[in-house]
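**Q** I would like to see how this sequence folds:
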Amino acid sequence: MTVKHINTADDLAQAFSIRKHVFVEEQGVALKDEFDHYDQLTPAVQHLLVLDKGQAVGTARLREVDGQGKFERICLLKQARGQGLGRDILIALEALAITRGLTRVKLHAQTHAEGFYQSLGYRTDSDVFDEDGLPHVRMVKTLS
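**A** Take a look at the predicted model:
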């Protein structure tokens, strides 16, 4: 498994394909809600691509919001789930946040994944809220 920083249009297109498959096709998020103005190659937003045996199977992005890192659009294709790759994505995101001088991160977790994030040291700090038609909670972690 390799996590690489996306810096080409081809890699970004692969990430978008994965997100469309997971969020739009599997989970029913409206296509217009899945993609936004942060979906471009800029220094302000870092996109990651997860490769397993050379095949793109996952993606995530990091933005800075109010002095904190915000992890977004974290997903894996169905065939790549349950192999520890989700944990690897979070480790890569946290390392990237640290290199950017960020000591606190947050994410919006779908409620079914809340336990996964808790197992990695994230703490829930909100009530359940709706995001794109799915129940979410905000989770935070202080990085060391």
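**Q** going forward, measure contacts and count neighbours with C-alpha atoms only.
**A** Fine.
**Q** quick one, strands of the chain?
**A** Applying DSSP state E to the chain gives strands spanning 2-5, 45-52, 55-65, 68-76, 104-110, 123-124, 129-131, 134-142.
**Q** What residues sit buried inside the first one?
**A** Spelled out, it's strand 2-5. 2-3, 5 (16 or more other Cα atoms under 10 Å).
**Q** and if you look at the longest one?
**A** Under the neighbour-count criterion of 16+ other Cα under 10 Å, strand 55-65 has 56-64 buried.
**Q** Using a markdown table, lay out those together with distance to residue 96.
**A** Converted to a markdown table, the buried residues of strand 55-65 look like this (distance: Cα to Cα, whole Å):
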| residue | distance to residue 96 |
| --- | --- |
| 56 | 19 |
| 57 | 19 |
| 58 | 17 |
| 59 | 14 |
| 60 | 12 |
| 61 | 10 |
| 62 | 8 |
| 63 | 11 |
| 64 | 11 |
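**Q** Second chain to compare with the first, below:
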Amino acid sequence: MTGPGFHVDVVDYPAQHAALHRVRFTVFVDEQQVPAELEIDALDPLSVHVLACDTAGTPIGAGRLTPDGRIGRMAVLAAWRGKGVGEALLLALVDQARARGWREVGLHAQLPARVFYTRQGFLPEGEIFEEAGIAHQHMRLALSGAVAIERAEEAVAITTALIHRARRQLWIHSRQLDPGLLDAPPVLEALRRYATARHDKQAWLIVHDCAAIRQAGSPVLTLLQRLPSVFRVREVSDPIDRATPSACLLNDTGDYYFRLSGHRFDGEAGLAQPARSRPLQEGLQRVWERSRDCSELRALGL
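**A** I've put the predicted structure just below:
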């Protein structure tokens, strides 16, 4: 796996343990003040390790996958953060877990890193706890099949992931722009990043009450007004569509989040599940074709 100026490889631990621990020691011990005796443990020789190096072969990042299905020891040198190294390491480890036929992987995320893991589909689970004196939260990623979304925190996480993982197309069916979900800060940031990263992206939003959205003044509406070439909005007009209580979010990578009741966050989600997401998208396209443009929102600049 490669990125701009670096590459990530699965490496043999006995051969590369010095390079792996040099990166980890720099990040965890020197930078985060984790006790040195905690940096190496008995799982290291048993784990799958990935190492990121720059074009000169200098180690810049590391991570591991333990036999019990946990991703950990994710470390990227400070000068390389924000350049895609961490994401490449994570995806390489997820690929290793999927190749082994595992149904899910977990990790303990430091609190500031939760959004990073959320963007790749990891869902928060349980209470915050301390590990090596640092606050963490357990997160998990389903590698096959659907997962149940039950809490608002999970709903925000999966919505953020679906937007982040979208390539060029995004479909949103929401009665009134889902207050508490689409206007959650991680979701708003994901929408902004999606709309501004490239010029060939498109998002179709199907809503039920444009007038109520205008009156509520959702921060999502402000984003839609600023980027009308990306976000297109229609209001359902068919009586059957207006009576439909469900809500749905889809992208063009086969990810989906479906809720039987648009007034609730609980529902079903899946990543890279085209057999399930494709019929949902076809249904939304039919609703879109028989819906009307939201002139009420265009009057405000949309």
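**Q** Once they're superposed, tell me the TM-score.
**A** Superposed pair, TM-score by TM-score structural alignment, normalised by the length of the first structure: 0.91. Supporting alignment: 138 aligned residues with a Cα RMSD of 1.2 Å.
**Q** between the buried residues of strand 2-5 of the first structure, which is nearest residue 127 of the first structure?
**A** Nearest to residue 127 of the first structure among those, counting by Cα to Cα, is residue 3 at 31.6 Å.
**Q** Quick check: chain neighbours aside, which residue is closest to that closest one?
**A** residue 50 (4.5 Å; Cα to Cα, 6 or more residues apart in numbering).
**Q** which residues touch stretch 69-82 of the first structure?
**A** With contact meaning Cα atoms under 8 Å, 6 or more residues apart in numbering, stretch 69-82 of the first structure is reached by 18-19, 21-22, 57-64, 85-86, 89, 93, 97, 102-108.
**Q** can we see that at 6 Å?
**A** With contacts defined as Cα atoms under 6 Å, 6 or more residues apart in numbering, stretch 69-82 of the first structure is touched by 57-64, 105-107.
**Q** cool, stretch 111-127 of the second structure as well?
**A** Counting by Cα under 6 Å, 6+ apart, 136, 138-141, 154, 157, 160-161, 164 sit against stretch 111-127 of the second structure.
**Q** In the second structure, what sits opposite residue 59 of the first structure in the alignment?
**A** Aligned by TM-score structural alignment, residue 59 of the first structure pairs with residue 62 of the second structure.
**Q** thinking its match is in contact with residue 51, fair?
**A** Yes - assessed by Cα atoms under 6 Å, residue 62 of the second structure is found in contact with residue 51 at 4.6 Å.
**Q** mind checking what the residue nearest to residue 3 of the first structure lines up with in the second structure?
**A** So residue 50 of the first structure corresponds to residue 52, using TM-score structural alignment.
**Q** Check the first structure for its longest helix and report it.
**A** helix 85-99 (DSSP state H).
**Q** In the second structure, which residues correspond to that helix?
**A** Aligned by TM-score structural alignment, helix 85-99 of the first structure falls on residues 85-99 of the second structure.
**Q** mean shift between that stretch and the first structure?
**A** For stretch 85-99 of the second structure, the mean deviation from the first structure after alignment is 0.8 Å (mean Cα distance after the TM-score superposition for the first structure).
**Q** ok, and for that stretch, which residues are buried?
**A** Residues 85-90, 92-94, 96-98 are the ones in stretch 85-99 of the second structure that count as buried (16+ other Cα under 10 Å).
**Q** could I get those as a markdown table with distance to residue 206 of the second structure?
**A** Below are those laid out as a markdown table (distance: Cα to Cα, whole Å):
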| residue | distance to residue 206 of the second structure |
| --- | --- |
| 85 | 36 |
| 86 | 35 |
| 87 | 32 |
| 88 | 34 |
| 89 | 36 |
| 90 | 34 |
| 92 | 36 |
| 93 | 37 |
| 94 | 33 |
| 96 | 38 |
| 97 | 37 |
| 98 | 35 |
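**Q** out of the residues you listed, what pair is the most spread apart?
**A** Of all the pairs that the buried residues of stretch 85-99 of the second structure form, the one spanning the most space (Cα to Cα) is 85 and 98, at 20.0 Å.
**Q** Can you tell me what sits against the match of helix 85-99 of the first structure?
**A** Stretch 85-99 of the second structure is contacted by no other residue when judged by Cα under 6 Å, 6+ apart.
**Q** coming back round to it: now the strands of the first structure in a markdown table, with distance to residue 35 of the first structure?
**A** Rendered in a markdown table, the data for these read as follows (distance: least, Cα to Cα, whole Å):
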| stretch | distance to residue 35 of the first structure |
| --- | --- |
| strand 2-5 | 19 |
| strand 45-52 | 13 |
| strand 55-65 | 12 |
| strand 68-76 | 10 |
| strand 104-110 | 16 |
| strand 123-124 | 25 |
| strand 129-131 | 14 |
| strand 134-142 | 16 |
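**Q** For residue 34 of the first structure, find the nearest of the ones you listed.
**A** Nearest to residue 34 of the first structure among the strands of the first structure is strand 68-76 (8.6 Å), distances taken as Cα to Cα.
**Q** Distance from the closest one to the middle of the chain?
**A** Chain-centre distance of strand 68-76 of the first structure: 3 Å, with Cα atoms, centre = their mean, to the nearest Å.
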